[in-house]
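K.L.:
I'd like to go over a predicted model; first the sequence, then the structure.
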Amino acid sequence: MFEQDVVRYQVEDGIVRIVLNRPDCLNAMNRPLLRQLLAALELAAVDEAAGAVIITGHGRAFSAGADIRFLNQAAPAEVRELARLAVAVTSRIETLGKVVLAAVNGDALGGGLEIAEACTLRLAAEDARFGHPEVSIGAVAGFGGTTRLPRLIGKGRAAELLLTGRLMDAEEACRLGLVNRVVAPQDLPAESEKLLRGILAQSPTAVRLSWEAIHRGLSLTEDESARLGADYFGLAAQSEDFRIGTRAFLDKQTPSFKGR
């Protein structure tokens, strides 16, 4: 469906690999790329062969961000339309119902970083760089960065990055909590898949409900979030996976989850 275009969609052994495919411009995001990325996510949401998703970039970068040539020539209304399309993409990543991992194979800047920030998990190659340089071109991190980055690394640290445009390497991103793990560039595909395989071995129902509780709970008070977690615990208890998992624990066996 996307093989010859600006987004590639591949599925193998339960893992979808969505590849941003504008390597000549460091996978800069324009409307065609964002539309195809959204379409790829919608396909992954209903693809019965897809248990989890990896988003990565083709070539030297994950994504250098929004296409600045477009931004320079576009009318303000067109810029806002692009941002709203990107927000639809990042929101869909968070609500896909499946774990989405950003395998950051190079620079993740501006809108590219905002795509990664929306993912459930982020693995980075050692030579990757991260940052929100929007202010350096007179812009704002309008694809969700002003919302998600403070939640990931804290208000003060996020403010520094968003207000200075400073770039950081993968190790600093990991220390700040933006990245889960840093690996050698050649190991990034295998390590990304290995992490997802560990998640796919768990109850799909419990994984989905756990992520929903995390995501929804961030917008609630601590007490409300705790009650939401209790409600999701109750929902999990209604599943077949809950009975399978608890029985397997008592019998000292490895559970074989059904995802229902």
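P.N.:
Here it is on my side, so go on. On a predicted model such as this, the values are computed, not experimentally measured, just so you know.
K.L.:
From now on I want contacts and neighbour counts done on CA atoms only, so please keep to that.
P.N.:
Will do.
K.L.:
how about residue 180, what does it touch?
P.N.:
By C-alpha atoms under 8 Å, 6 or more residues apart in numbering, the contact set of residue 180 is 121-123, 174.
K.L.:
And for residue 186, the neighbour number?
P.N.:
Applying other C-alpha atoms under 10 Å, we find 11 residues neighbouring residue 186.
K.L.:
That one should be in a helix, yeah?
P.N.:
Yes: the assignment for residue 186 is a helix, going by DSSP: H, G, I helix; E, B strand; the rest coil.
K.L.:
Would you mind measuring from it to residue 247?
P.N.:
Taking C-alpha to C-alpha, to the nearest Å as the measure, residue 186 falls 41 Å from residue 247.
K.L.:
Please apply the same query to residue 224.
P.N.:
Distance of residue 224 to residue 247, given as C-alpha to C-alpha: 31 Å.
K.L.:
Tell me how many other residues crowd the nearest residue to residue 199 once chain neighbours are set aside.
P.N.:
Excluding the flanking residues, the one nearest residue 199 by C-alpha to C-alpha, 6 or more residues apart in numbering is residue 207, at 7.6 Å. Neighbourhood size, residue 207 [other C-alpha under 10 Å]: 18.
K.L.:
Comparison target below:
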Amino acid sequence: MSGSPVVVEASADRVVVTLNRPDVRNAIDQRMVDDLHELCGTLESDPRVLLIRGSGGTFAAGADIAQLRERRRDDALRGINSGLFDRVRRLPMPTIALVEGYALGGGAELAYACDFRLGTPTTKIGNPEPGLGILAAAGGTWRLAELVGEPVAKEILLAGRVLDADEAHTLRLLNEVVAADDLPAAGHRWADRITASAPIAVRLTKALFHAPRDAHPLIDDVAQAVLFEATEKHDRMTAFLERRKEKK
């Protein structure tokens, strides 16, 4: 694991990626960004559930400050992290962040971009970017308010509040909190729940969930029309009716 900033374990219905820079608490550097873009390309062409975790007891303590210090205007306009995290958010199948320990700055923003976030008692989530003379420009300034509401988002973004696991769970920023040893298994349980449903139905539901309000209800009807023609819909409904008949 020591040679790569990300370690990928793939199976038929899911991919587990481990952020692997434990010596710098999995700080997100350019190579990690590039490797995650490559993974996104794979998942766009072969959709599967994605689970993201960190090595060494930390999810990701932020962007790589040594690299960040040297970036200038044109680097910011390239959207190095924001482009990646937006791509993660748009992946066809759901994404699950396994947030152990610190998720700060860019690490927090990566977690915000996921559909689900699971934590441990050590989880700490926040955006201390203004203390370094920058802002949370990779989704934090707008995505966080959608997740926890404006008042709490302002406390985190403007006043440096860091949420612990209990606070994040109460706010539903964390969907579940489990012991650190149970975190991988919890992630797979969530993946199992997702993959138990028809993949195309999950994909279309996620796409419609994030669609603009004025696109509804037309796109809902079109998506349902696609599903109505699918063999899997007929097979699943037939199995449901047969199970109900057997119970009578």
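P.N.:
Nice, I can see it. Note that the structure is predicted; figures quoted are calculated from it, not measured.
K.L.:
Select from the contacts of residue 180 of structure 1 every entry located in strands.
P.N.:
Secondary structure assignment by DSSP state E places 121-123 of these in strands.
K.L.:
tell me which of the residues you listed is nearest to residue 236 of structure 1?
P.N.:
residue 121 (22.3 Å; C-alpha to C-alpha).
K.L.:
Please pull up the equivalent of that closest one in structure 2.
P.N.:
Under the alignment (TM-score structural alignment), residue 121 of structure 1 pairs with residue 116 of structure 2.
K.L.:
Likewise for residue 165 of structure 1?
P.N.:
When structure 2 is aligned by TM-score structural alignment, residue 165 of structure 1 is paired with residue 160.
K.L.:
Relative to residue 126 of structure 2, how far out is its match?
P.N.:
Using C-alpha to C-alpha, one obtains 7 Å as the distance from residue 160 of structure 2 to residue 126 of structure 2.
K.L.:
swap in residue 194 of structure 2?
P.N.:
Distance, residue 194 of structure 2 to residue 126 of structure 2, using C-alpha to C-alpha: 28 Å.
K.L.:
related to what we said a few turns ago, neighbours of the residue nearest to the match of residue 165 of structure 1 when sequence neighbours are not counted, how many?
P.N.:
Sequence neighbours aside, residue 128 is the residue nearest to residue 160 of structure 2 in space, at 5.7 Å (criterion: C-alpha to C-alpha, 6+ apart). Close neighbours of residue 128 of structure 2, defined as other C-alpha under 10 Å, add up to 22.
K.L.:
Pull the contacting residues for residue 128 of structure 2.
P.N.:
104-105, 156-157, 160.
K.L.:
Now check structure 1 for the residue matching it.
P.N.:
Counting by TM-score structural alignment, residue 128 of structure 2 lines up with residue 133 in structure 1.
K.L.:
what's the answer for residue 146 of structure 2, then?
P.N.:
Using TM-score structural alignment as the criterion, residue 146 of structure 2 maps onto residue 151 of structure 1.
K.L.:
ok, now residue 53 of structure 2?
P.N.:
Counting by TM-score structural alignment, residue 53 of structure 2 corresponds to residue 56 in structure 1.
K.L.:
what about that match, how many residues close to it?
P.N.:
Residue 56 of structure 1: 24 neighbours (other C-alpha under 10 Å).
K.L.:
just residue 151 of structure 2 next, same as before
P.N.:
The number of residues packed near residue 151 of structure 2 is 9, by other C-alpha under 10 Å.
K.L.:
ranges for the strands of the stretch 101-250 of structure 1?
P.N.:
107-109, 121-125, 129-131, 167-169, 181-183 (DSSP state E, counting those that start in this stretch).
K.L.:
mean shift between the first one and structure 2?
P.N.:
Per the superposition on structure 2, strand 107-109 of structure 1 and its aligned residues are separated by 0.7 Å on average (mean C-alpha distance after the TM-score superposition for structure 1).
K.L.:
again, but for the second one
P.N.:
Taken against structure 2, strand 121-125 of structure 1 registers an average deviation of 0.9 Å after superposition, with mean C-alpha distance after the TM-score superposition for structure 1.
K.L.:
Which neighbouring elements make contact with that strand?
P.N.:
With contacts defined as 3 or more C-alpha pairs under 8 Å, 6 or more residues apart in numbering; DSSP states H and E, strand 121-125 of structure 1 has these neighbours: strand 99-104, strand 181-183, helix 188-200.
K.L.:
who wins for proximity to residue 79 of structure 1 among those?
P.N.:
strand 99-104 (25.0 Å).
K.L.:
got the angle for the closest one vs helix 188-200?
P.N.:
160 degrees (axes from the mean of the first three to the mean of the last three C-alpha atoms, to 10 degrees).
K.L.:
neighbours of residue 168 of structure 1, just the number please.
P.N.:
Neighbours of residue 168 of structure 1 (other C-alpha under 10 Å): 15.
K.L.:
show me where structure 1 has helices.
P.N.:
Counting by DSSP state H, structure 1 has helices at residues 31-46, 68-73, 76-94, 111-118, 145-153, 155-164, 170-176, 188-200, 204-217, 222-237, 240-250.
K.L.:
Out of these, which is the most enclosed?
P.N.:
Stretch with highest mean neighbour count among those: helix 111-118 (a mean of 27; mean count of other C-alpha atoms under 10 Å).
K.L.:
tell me what it is packed against?
P.N.:
Under the contact definition 3+ C-alpha pairs under 8 Å, 6+ apart, helix 111-118 of structure 1 sits against strand 61-63, helix 76-94, strand 99-104, helix 145-153.
K.L.:
May I see the ones you listed arranged in TSV, with distance to residue 31 of structure 1 as well?
P.N.:
Listed next are those as TSV, based on distance: least, C-alpha to C-alpha, whole Å:
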stretch	distance to residue 31 of structure 1
strand 61-63	14
helix 76-94	6
strand 99-104	20
helix 145-153	18
